[in-house]
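Novice: My questions are about this predicted structure, shown below with the sequence.
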Amino acid sequence: MGAWTEAAEVLGADLHLELTGPGSRRAVLIRALREAVRSGRLEPGARLPPYRSLAADLGLARNTVADAYAELVAEGWLTSRQGSGTRVAARAVATEPGTAGTASTGGTAETAGAAGAAGTAGAAGTSGRVVVASVPYDLVQGKPDPAAFPRTAWLAAARRALTAAPHEAFGIGDPRGRVELRRALAEYLARVRGVRTSADRIVVCSGTAHALRLLARTVTGPWAVEEYGLPFHRGLLAEAGVRTVPVAVDENGADVGALPFLPGAVDAVLLTPAHQFPTGGPLLPDRRAAVLDWARETGGLVVEDDYDGEFRYDRRPVGALQGLAPERTVLLGSVSKSLSPMLRIGWMVLPGTLVDAVVAAKGEREPYSSATDQLTLADFVASGGYDRHVRRMRRHHRGRRDRLVAVLAERVPEVRVTGLAAGLHAVVELPRGTQRAAVEAAARHGVAVEGLAGYRHPDAADDVRRADGLVVGYATPPERLYGAALDALCAALGEVLSG
């Protein structure tokens, strides 16, 4: 219900709520807020978004949200004080994830570095992926604009974090990661992504690739994976001796109903349910329920790559699967899309039964993520700076996406653009047999871009229904070059389609 609006993006913090069930909108909202407090997703003292911001986010009338807040204040769930906003009452008691008091219901898709960057000369192979030398226009997916990094706000957070840091923070440290960051992430992920966890179930790592390496040592497979995904990630699993089995993908996400019928039992399934990478479809509710039923019935593990869950444009973000089954799901996340891959900070939200095994696989010392960067990120999240940055970038990326769609519709109306609801890329569908020519034409016009076929699992069955396509990233080029990049892309596509 509702949509993201520009007004919502400049007010307050994000708060993920599931508005379902019978009753008026006011009653449903009250029930959802009570459950968020009761389950511990909103901890005592947590500040709620201003009612105008939450109303805009959820597509509700302002009076509806204001009345819901007022009733919960009257009931003692919330407190409200002039100048300090609306907060969860101090008496509210949260239950631990997985206990009887908790409700029960029944990328980052990171690039492989040089594999997606423009820097080394090469020709397109059968995959339709090409890397060219010194191209002026980088439309490879998955890379935020480096100029968008919030330097001033990050520096302020670093100063506060280092001033407040205890002396022991500059020692060897906890292999799980700084507790300040794990606490901040537990609160943030609960509020924004519907995650149910606590700091002791979060392990900080250097990104999704690092997380997969650690999980592959712990859950040895085989794993089911979506038939379209990052070859880099499949390669990491293969290096660890984990065999991967492809699961078909369509406009509704992965066909998880096929899991019981795959050749040989699988121990885990790696999914991108919020925004399938790279085709773009979300995992629909019946399939979300089905994969969690599979995990409960078989003892399998769902590995959820939440690579761009915060960047949803046309409706409210889809909540994480983890919130529905914390003991059967591992949530992977990082700041490589939202802030910068330079920071090398990611996280795993783990079932309680896996924490010790993952920490053992990681080792006693943390050689990847700087403790000072972890402390800074913790402050940046806790102070609201991360929320403000994400909202600003959400608005920016949505504008980039809309511009790409409008230019292609005007100049190359023969193509269809899909995967638009979220993320930093779109898929430009092409007639079958034209993908390699399109990638090569783009390179001649100075555009680095990748073909969809390069993301396909080598063992996937051929699907004659799926068109060829280009995976077009719209986040990386600086603003002064973005228009020229789109002009060059249109010229290349026009050249191929007219031939």
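Specialist: Yep, that arrived.
Novice: Only C-alpha atoms from now on, for both contacts and neighbour counts.
Specialist: Fine.
Novice: Quick one: the helices in the chain, in order.
Specialist: Here the chain has its helices, by DSSP state H, at 6-9, 25-38, 51-58, 62-75, 151-164, 179-193, 208-218, 231-239, 285-298, 355-362, 371-382, 385-411, 435-444, 479-498.
Novice: ok, and here's another one to check against it:
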Amino acid sequence: MIRGTKMVGSDFLQLDPTQAPPGSLTAWLAEAVRSAVSDGRLAPGDRLPATRVLADQLGCSRGVVVDAYRRLTDEGLLSGRHGGGTTVRSAWAPSPAARPTAIGARRAAPSGMVSAMPDLIASDASTTDLIDLSPGLPDLSAFPRAAWARAERAALSGLASSELGYGDPRGLPALREALAGWLARTRGLRAHPDDILVVNGVSQGLTLLARALLSHGVSGVGFEDPGSHGAREHLRRWDLEPVPVRVDHDGLDVDALDRTGLDAVLVTPAHQFPTGVVLAPDRRRALVAWARSEPTSGPGGLPRRLVIEDDYDAEHRYDRPPVPALRALAPDHVVHLGSVSKSLAPAIRIGWLLAPAALQHELVEARYWTDLASHALPQLALAHFITSGGFERHLRQVRRRHRARRDALLAALATHLPDGTAHGVAAGLHLLVTLPGIDDAVVARRAAEAGVRVHALSSHRVGDGPPGLVIGYAANTPDRLQEAVRRIAKTIT
């Protein structure tokens, strides 16, 4: 009897495991499925083969297929239920926002309010193969859908008829009470619920502040250099001129700020964008002293000098202790801005603003005339999510995932870009890699042509400084990060 050898391969996507790179079978399989979804060979709702069946056809362990499916589920591409199989998510489709556009076609959004940061560079790569390493992109696949759905159901079941009206422009009392407790526990802020103004993200908070500053004769605002290109443009949009103030390894140079003669400054003290440094204790004290060095003026004791604190990335930390919010040191001179855009999802559109007492009424009135109030149901759902402990559980889970992705990025950098130096690795959703002797704008453009969207450090800087790349890691799996760095390295060598 003639015995044949077992045929290895699958009719599903015509998968041939002999084409996989050595030691990369899981990444190869994940990429094959990802490409099939992107180009339409797999449509939303299509069922994938059972893991045991596909493993048998490919002649590999079931764990390889399980890991590949899990990676794609983490990316939001697939969904699976116990006993229900694995399918392409019916809600998934290639995002038009991910398509490359020409230079200057859109302006970048501020670092604290990015949903899909508009392009700073051109790209000729197809969306099928695009790896987006834009900083500020959170891991949207980690959004706690089931827990959020429970919070919304709980909010609806307890919703009084009166709460279906326009609501308080400051935000619903339930959310402001929950936020007061949350900010006290996690950011060291002692605030009464009436001190909190709920806004539609940091973006709206900056808009309201810009209008208030202009009405009080302020035309220029100190701005960290390097600092978010998008945030600079946002201030300019509302006729405020951002004046660059040097940032070094200790954060904002307060002496340089004092020399500008300005009366307002925007800072990211918990995790500076893009360098990732924490504002050093002596700089924090110096900044508060700068704010208090001028007497209050105007009705109600309006502060002459104002610090705007964008609490960017404060909840994402891995290898360092927590840093309290700057407002805790000087609530009479610091406006505190925060949101759930990085911790949950930008689509929730909920943020908060805490201002000195003399500015509160003016900001609430401006909020009312802007859009009356925020949507009630997301506010109530977030309040329940916080008070039930769901928010803290979610943050613990995403921190573990982000840490693993950061470690994968660092390992890839050590392998493919050993001459680079990584900064700001202890916290956040991005890191900065300085690379001597390169033109970072050219590298970013070439990387885009190779299918990787990454920001040049020079695009976030006004003055001179070393070249580098600002690399976001939260939104991509370890194998995608490894591939992205490999592509970037090829553009440099």
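Specialist: Arrived safely, thanks for sending. These numbers were taken from a predicted model, which means no experiment stands behind them.
Novice: Let's have the helices of the first structure in TSV, adding mean neighbour count.
Specialist: TSV is the format used below for the helices of the first structure (neighbours: other CA atoms under 10 Å):
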stretch	mean neighbour count
helix 6-9	17
helix 25-38	20
helix 51-58	22
helix 62-75	17
helix 151-164	15
helix 179-193	22
helix 208-218	21
helix 231-239	17
helix 285-298	17
helix 355-362	17
helix 371-382	22
helix 385-411	18
helix 435-444	24
helix 479-498	18
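Novice: Of these, which is nearest residue 469 of the first structure?
Specialist: Ranking the helices of the first structure by proximity to residue 469 of the first structure (CA to CA) places helix 435-444 first, at 6.0 Å.
Novice: so where is the closest one in the second structure?
Specialist: The alignment of helix 435-444 of the first structure onto the second structure (TM-score structural alignment) covers residues 440-449.
Novice: Need the contact partners of that stretch.
Specialist: 121-125, 453-459, 467-469, 487-488, 491-492 (CA atoms under 8 Å, 6 or more residues apart in numbering).
Novice: now, which of those residues lie within strands?
Specialist: In strands, defined here by DSSP state E, the members of the contacts of stretch 440-449 of the second structure are 453, 455, 456, 468, 469.
Novice: separation between the residue most central in space within the second structure and residue 229 of the second structure?
Specialist: The structure's the second structure has its C-alpha centroid closest to residue 136; by CA atoms, centre = their mean the separation is 3.1 Å. Distance of residue 136 of the second structure to residue 229 of the second structure, computed by CA to CA, to the nearest Å: 12 Å.
Novice: Just the helices from the stretch 1-150 of the second structure, written as ranges.
Specialist: In the stretch 1-150 of the second structure, the helices defined using DSSP state H, counting those that start in this stretch lie at 25-38, 51-58, 62-74, 145-157.
Novice: on that earlier part again, mind putting the helices of the first structure in CSV, distance to residue 425 of the first structure included?
Specialist: As requested, the helices of the first structure are arranged in CSV below (distance: least, CA to CA, whole Å):
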stretch, distance to residue 425 of the first structure
helix 6-9, 20
helix 25-38, 32
helix 51-58, 23
helix 62-75, 33
helix 151-164, 24
helix 179-193, 21
helix 208-218, 18
helix 231-239, 17
helix 285-298, 23
helix 355-362, 32
helix 371-382, 25
helix 385-411, 8
helix 435-444, 16
helix 479-498, 13
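Novice: one step back: relative to residue 66 of the first structure, how far out is the equivalent of the residue nearest to the centre of the second structure over in the first structure?
Specialist: Residue 136 of the second structure maps onto residue 142 in the first structure, with residues paired by TM-score structural alignment. According to CA to CA, residue 142 of the first structure and residue 66 of the first structure sit 39 Å apart.
Novice: shouldn't residue 51 of the first structure be in contact with residue 62?
Specialist: Yes: if you go by CA atoms under 8 Å, residue 51 of the first structure and residue 62 touch, sitting 6.5 Å apart.
Novice: Identify the residue of the first structure aligned to residue 483 of the second structure.
Specialist: In the first structure, the residue matched to residue 483 of the second structure (TM-score structural alignment) is residue 487.
Novice: quick revisit: just the buried members of the contacts of stretch 440-449 of the second structure?
Specialist: 121-125, 453-459, 467-469, 487-488, 491 (16 or more other CA atoms under 10 Å).
Novice: need the contact list for residue 472 of the first structure.
Specialist: For residue 472 of the first structure, the contact set (CA under 8 Å, 6+ apart) comprises 139, 140, 141, 425, 426, 427, 428, 449, 450.
Novice: switch to 10 Å and redo it
Specialist: With contacts defined as CA atoms under 10 Å, 6 or more residues apart in numbering, the neighbours of residue 472 of the first structure are 138-142, 278, 404, 417, 424-428, 448-452, 489.
Novice: Next: residue 429 of the first structure.
Specialist: Residue 429 of the first structure neighbours (CA under 10 Å, 6+ apart): 414-418, 435, 451-452, 466-471.
Novice: Closest one to residue 160 of the first structure out of these, please.
Specialist: residue 471 (40.1 Å).
Novice: For that closest one, which non-adjacent residue is closest in space?
Specialist: Leaving aside its sequence neighbours, residue 471 of the first structure sits nearest to residue 427 (CA to CA, 6 or more residues apart in numbering; 4.7 Å).
Novice: Could you check how far that neighbour is from residue 251 of the first structure?
Specialist: For residue 427 of the first structure, the distance to residue 251 of the first structure equals 12 Å [CA to CA].
Novice: For these two, list the residues in contact with both.
Specialist: Shared contacts of residue 427 of the first structure and residue 251, defined by CA under 10 Å, 6+ apart, are found at 279, 280, 418, 419.
Novice: corresponding residue for residue 186 of the second structure in the first structure?
Specialist: Applying TM-score structural alignment, one finds that residue 186 of the second structure aligns to residue 192 in the first structure.
Novice: picking up where we left off before, counting neighbours, go ahead and name the busier of residue 427 and residue 251 of the first structure.
Specialist: Neighbours per residue, other CA atoms under 10 Å: of residue 427 of the first structure and residue 251, the larger number sits with residue 427, 23 against 15.
Novice: my read: the more buried one touches residue 276, true?
Specialist: No: using CA atoms under 10 Å, residue 427 of the first structure is not in contact with residue 276, being 11.5 Å away.
Novice: shared neighbours of these two, which are they?
Specialist: Common contact partners of residue 427 of the first structure and residue 276 (CA under 10 Å, 6+ apart): residue 419.
Novice: Quick one: residues contacting the residue opposite residue 346 of the first structure in the second structure once aligned.
Specialist: Residue 346 of the first structure maps onto residue 351 in the second structure, with residues paired by TM-score structural alignment. Counting by CA under 10 Å, 6+ apart, residue 351 of the second structure touches 113, 197-205, 337-341, 379.
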